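S.K.: got a predicted structure here, sequence first:
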Amino acid sequence: MPHVTAPDGTRLAHHLRGNGDPLVVLPGGPMRASRYLGDLGGLAERRRLVLLDLRGTGDSATPAEPASYRCDRQVEDVEALRVRLGLERMDLLGHSAGGSLATLYAARYPERVSRLALVTVIPWVIGEPATAEDRLEAAQLRAGEPWFADAYPALTAWLAGEGEPDWDLLGAFFYGRWDDAARAHDAAAERETNEEAETRFHDPAAFDPPALRGALERLTAPVLVLAGELDGGPRPSLARRLAAVFPNAECAVQPGAGHYPWLDDPEWFTARIAAFLDAPARRD
């Protein structure tokens, strides 16, 4: 298994899937091992996926300093991977919390990004989290589904901070289709996630929204912000606000999709991502 050594000496694993031009993929969770991404719904048939296990997750080593789990402190891990791959510029995809890391990387190294895809990313980096109202609005779209009557009270309790969340019920709201495949995918999350790192990743100190907005003005690479129609975090309206931060961005909403759109409709997802990645560069 290929590894790269981070600037602080932590050994980071990355997994290669598929063929074609490389696409570096940063997982979410936050701090979930990259295996949950699978082959991104068949995207590996079009691109060679380079799936990074963030420090302390999957097959990557645990860092000596737990503070290095903070999102902004992992930017240099991504840069070390780019150097290890020998890429002058790279196509980069971040899913969910991995989109925070991808965005911070693009702000620090805009000249190293050729295209940036942000998939179901809550824009913590610009100080706009998903709200309880966002999640309830999305949940109401599922009112006709057979599991809704049991799951909705668990959702309202979670949003109100009433005790430990019941993820056996809440998981349904994160998938466009709550079938056996979705249940198995959701059930794997706990064992694939580094809980200590999860709590440190989105430390508010990692983000400086005004400075980030200014830095992103230097990013000339095309950006795709993809949201799921049924996702509560982010709602499509929030995804559009994230897209507006970039000089050269478009927003797409996948019909019937939740937070893991490659599971809900692999064909739609892979076709949309591939079309973005393969589009001719714009000439100004």
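M.R.: That came through fine.

S.K.: alpha carbons only for contacts and neighbour counts from here, please
M.R.: Fine.

S.K.: do a quick rundown of the helices in the stretch 1-150 of the chain.
M.R.: For the stretch 1-150 of the chain, the helices defined by DSSP state H, counting those that start in this stretch occupy 75-85, 98-108, 132-140, 148-159.

S.K.: elements contacting the longest one?
M.R.: So that's helix 148-159. Packing contacts for helix 148-159, counted by 3 or more Cα pairs under 8 Å, 6 or more residues apart in numbering; DSSP states H and E, involve helix 132-140, helix 167-170.

S.K.: to residue 225, which of those helices lies closest?
M.R.: Ranking the helices and strands packed on helix 148-159 by proximity to residue 225 (Cα to Cα) places helix 132-140 first, at 17.5 Å.

S.K.: not counting the closest one itself, show me its contacts.
M.R.: 152, 156, 159, 173, 230-235 (Cα atoms under 8 Å, 6 or more residues apart in numbering).

S.K.: out of these, which end up buried?
M.R.: When these are checked for burial by 16 or more other Cα atoms under 10 Å, the buried set is 152, 156, 173, 230-235.

S.K.: wait, doesn't residue 96 sit right on residue 27?
M.R.: Yes. Counting by Cα atoms under 8 Å, residue 27 is a contact partner of residue 96 at 7.3 Å.

S.K.: related to what we said a few turns ago, which of the contacts of helix 132-140 fall within helices?
M.R.: With DSSP state H as the criterion, helices contain 152, 156, 159 from among the contacts of helix 132-140.

S.K.: out of those, who's nearest residue 34?
M.R.: residue 159 (27.1 Å).

S.K.: now the closest one, nearest residue through space, not along the chain?
M.R.: residue 132 (6.0 Å; Cα to Cα, 6 or more residues apart in numbering).

S.K.: comparison target, given below:
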Amino acid sequence: MESRLVVNGVRHWVRVVGDPRVRTPLVVVHGGPGGFIYDFERLTGPLLEQLGPVVYYEQRGSGRSDRPSDGRYDVPLLVDDLEQLRRQLDLPRVTLLGISFGGDLAAEYTVAYPERVDRLILQGTALAGPLTPSPWTSGFEAVATSDELRTAIRVAVAESGPGAVWEVVDRETTDRFLFHQPAVAQQIRGLWEESGLVNTGELAGALAKQPPRPVPLADDLAALDVPVLVLIGLWDRNAGVDACRDLATRLPRARLHVFHGSAHFPNAEEPAEYAAEVAAFLAD
């Protein structure tokens, strides 16, 4: 069932596969910020849909959801959007699967509404706080193919911070950063083009201006008794294996799985192993 649900004044794109009344649904929370779920829905979705009901949605100003007329974006509002969607869909409890930034958002929701979350899956996110060094600089330098690009990366970061690295790298370098298998990178790029969807950068830009969280998100999550599965590709230079391992160590009911043939998107690069790990977690 595909629909548009109005939440907090914004029309959100939502698709429900299966019957959420039969089993706790898996709600997929995409990354970006400002990304979309089109490629995940087509590559990984069919495998997860065999395990039970799945809910796909796209955040305000992202993908097929509308841009807020007032231009308002902040994490508490994104969390409330998800809660209002849960209520409209009449889902007593959910399992959240957060991808990259979506993992941060899923964790924020879990902290706000722990009684509504059955389990939490974090893919390619370390819930890193503002004091944690970003792995982007070293990661992009590792995949850069020229001294000129490596120098440009260092200069951009020195002048404007880690986020500036995305402004100086080209598409080829970005693909080497995000993917371990070039063929998968090409496949994902093809789906992005097929979708006709783009990340406008509006959501990411707005969140970048928000004040830092008063308490690290990982600290709040560690205080909860919620089962957590942390998924990370061995070659993920975006979140970093070490940071995700440390996160899994901190959370009282977490387990870590490392995919040895993947970078930031193990769901696309090792789909069978990915689905098997999710299935085992849901059945445990």
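M.R.: On my side now, so go ahead. Treat the numbers as computed from the prediction; the structure is a model and nothing was measured.

S.K.: sorry, back to before: looking at the helices and strands packed on helix 148-159 of structure 1, which is nearest to residue 257 of structure 1?
M.R.: Closest to residue 257 of structure 1 of these is helix 132-140 (Cα to Cα; 11.1 Å).

S.K.: ok, of the contacts of helix 132-140 of structure 1, which one's closest to residue 265 of structure 1?
M.R.: Nearest to residue 265 of structure 1 among these: residue 230, at 12.7 Å, using Cα to Cα.

S.K.: the closest one contacts residue 120, correct?
M.R.: No. If you go by Cα under 8 Å, residue 230 of structure 1 and residue 120 don't touch, sitting 10.7 Å apart.

S.K.: so what does residue 135 of structure 1 match up with in structure 2?
M.R.: If you follow residue 135 of structure 1 across to structure 2 using TM-score structural alignment, you land on residue 139.

S.K.: and for residue 169 of structure 1?
M.R.: So residue 169 of structure 1 corresponds to residue 173, using TM-score structural alignment.

S.K.: spit out the contact partners of residue 107 of structure 1.
M.R.: 212, 215-216, 218-219 are the contacts of residue 107 of structure 1 under Cα under 8 Å, 6+ apart.

S.K.: in structure 1, what stretch matches the helix or strand hosting residue 279 of structure 2?
M.R.: Per DSSP states H and E, residue 279 of structure 2 falls inside helix 271-283. Aligned by TM-score structural alignment, helix 271-283 of structure 2 falls on residues 266-278 of structure 1.

S.K.: show residues contacting that stretch.
M.R.: 40-43, 46, 91, 115, 117, 224, 254, 261-262.

S.K.: and stretch 188-208 of structure 1, what's buried?
M.R.: Neighbour counts using 16+ other Cα under 10 Å place 192-195, 197-198, 200-202, 206-207 of stretch 188-208 of structure 1 among the buried residues.

S.K.: for it, which outside residues touch it?
M.R.: Residues outside stretch 188-208 of structure 1 that contact it (Cα under 8 Å, 6+ apart) are 29-33, 36, 56-58, 66-67, 69-73, 124-127.

S.K.: quick check: ChimeraX command selecting the buried ones in these.
M.R.: With 16+ other Cα under 10 Å as the criterion, this ChimeraX line picks the buried residues out of the contacts of stretch 188-208 of structure 1:
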select :29,30,31,32,33,36,56,57,58,69,70,71,72,124,125,126
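
S.K.: residue contacts, the closest residue to residue 4 of structure 1 other than its chain neighbours?
M.R.: Nearest residue to residue 4 of structure 1, sequence neighbours excluded (Cα to Cα, 6+ apart): residue 12, at 5.2 Å. Contact analysis of residue 12 of structure 1 by Cα under 8 Å, 6+ apart lists 3-6, 52-55, 59-61.

S.K.: aligned counterpart of residue 12 of structure 1 in structure 2, please.
M.R.: Match for residue 12 of structure 1 (TM-score structural alignment): residue 12.

S.K.: for residue 57 of structure 1, same thing?
M.R.: That one, residue 57 of structure 1, aligns with residue 62 by TM-score structural alignment.

S.K.: wait, its match sits on residue 37?
M.R.: No. Judged on Cα under 8 Å, residue 62 of structure 2 makes no contact with residue 37 at a distance of 9.2 Å.

S.K.: and the residue nearest the centre of structure 1, what does it touch?
M.R.: The centroid of structure 1 falls nearest to residue 95 when counting by Cα atoms, centre = their mean (1.6 Å). Contacts for residue 95 of structure 1 were tallied using Cα under 8 Å, 6+ apart; they are 25-28, 118-121.

S.K.: again, only this time at 10 Å
M.R.: 25-30, 37, 101-102, 117-122, 226, 259-260 (Cα atoms under 10 Å, 6 or more residues apart in numbering).

S.K.: aligned partner of it in structure 2?
M.R.: For residue 95 of structure 1, the residue aligned by TM-score structural alignment is residue 99.

S.K.: relative to residue 155 of structure 2, how far out is that match?
M.R.: 30 Å (Cα to Cα, to the nearest Å).

S.K.: map residue 119 of structure 2 across to structure 1 for me.
M.R.: By TM-score structural alignment, residue 119 of structure 2 lines up with residue 115.

S.K.: neighbours around the closest residue to that match other than its chain neighbours, how many?
M.R.: Closest residue to residue 115 of structure 1 apart from its sequence neighbours, by Cα to Cα, 6+ apart: residue 91 at 4.7 Å. Using other Cα atoms under 10 Å, residue 91 of structure 1 is surrounded by 19 other residues.
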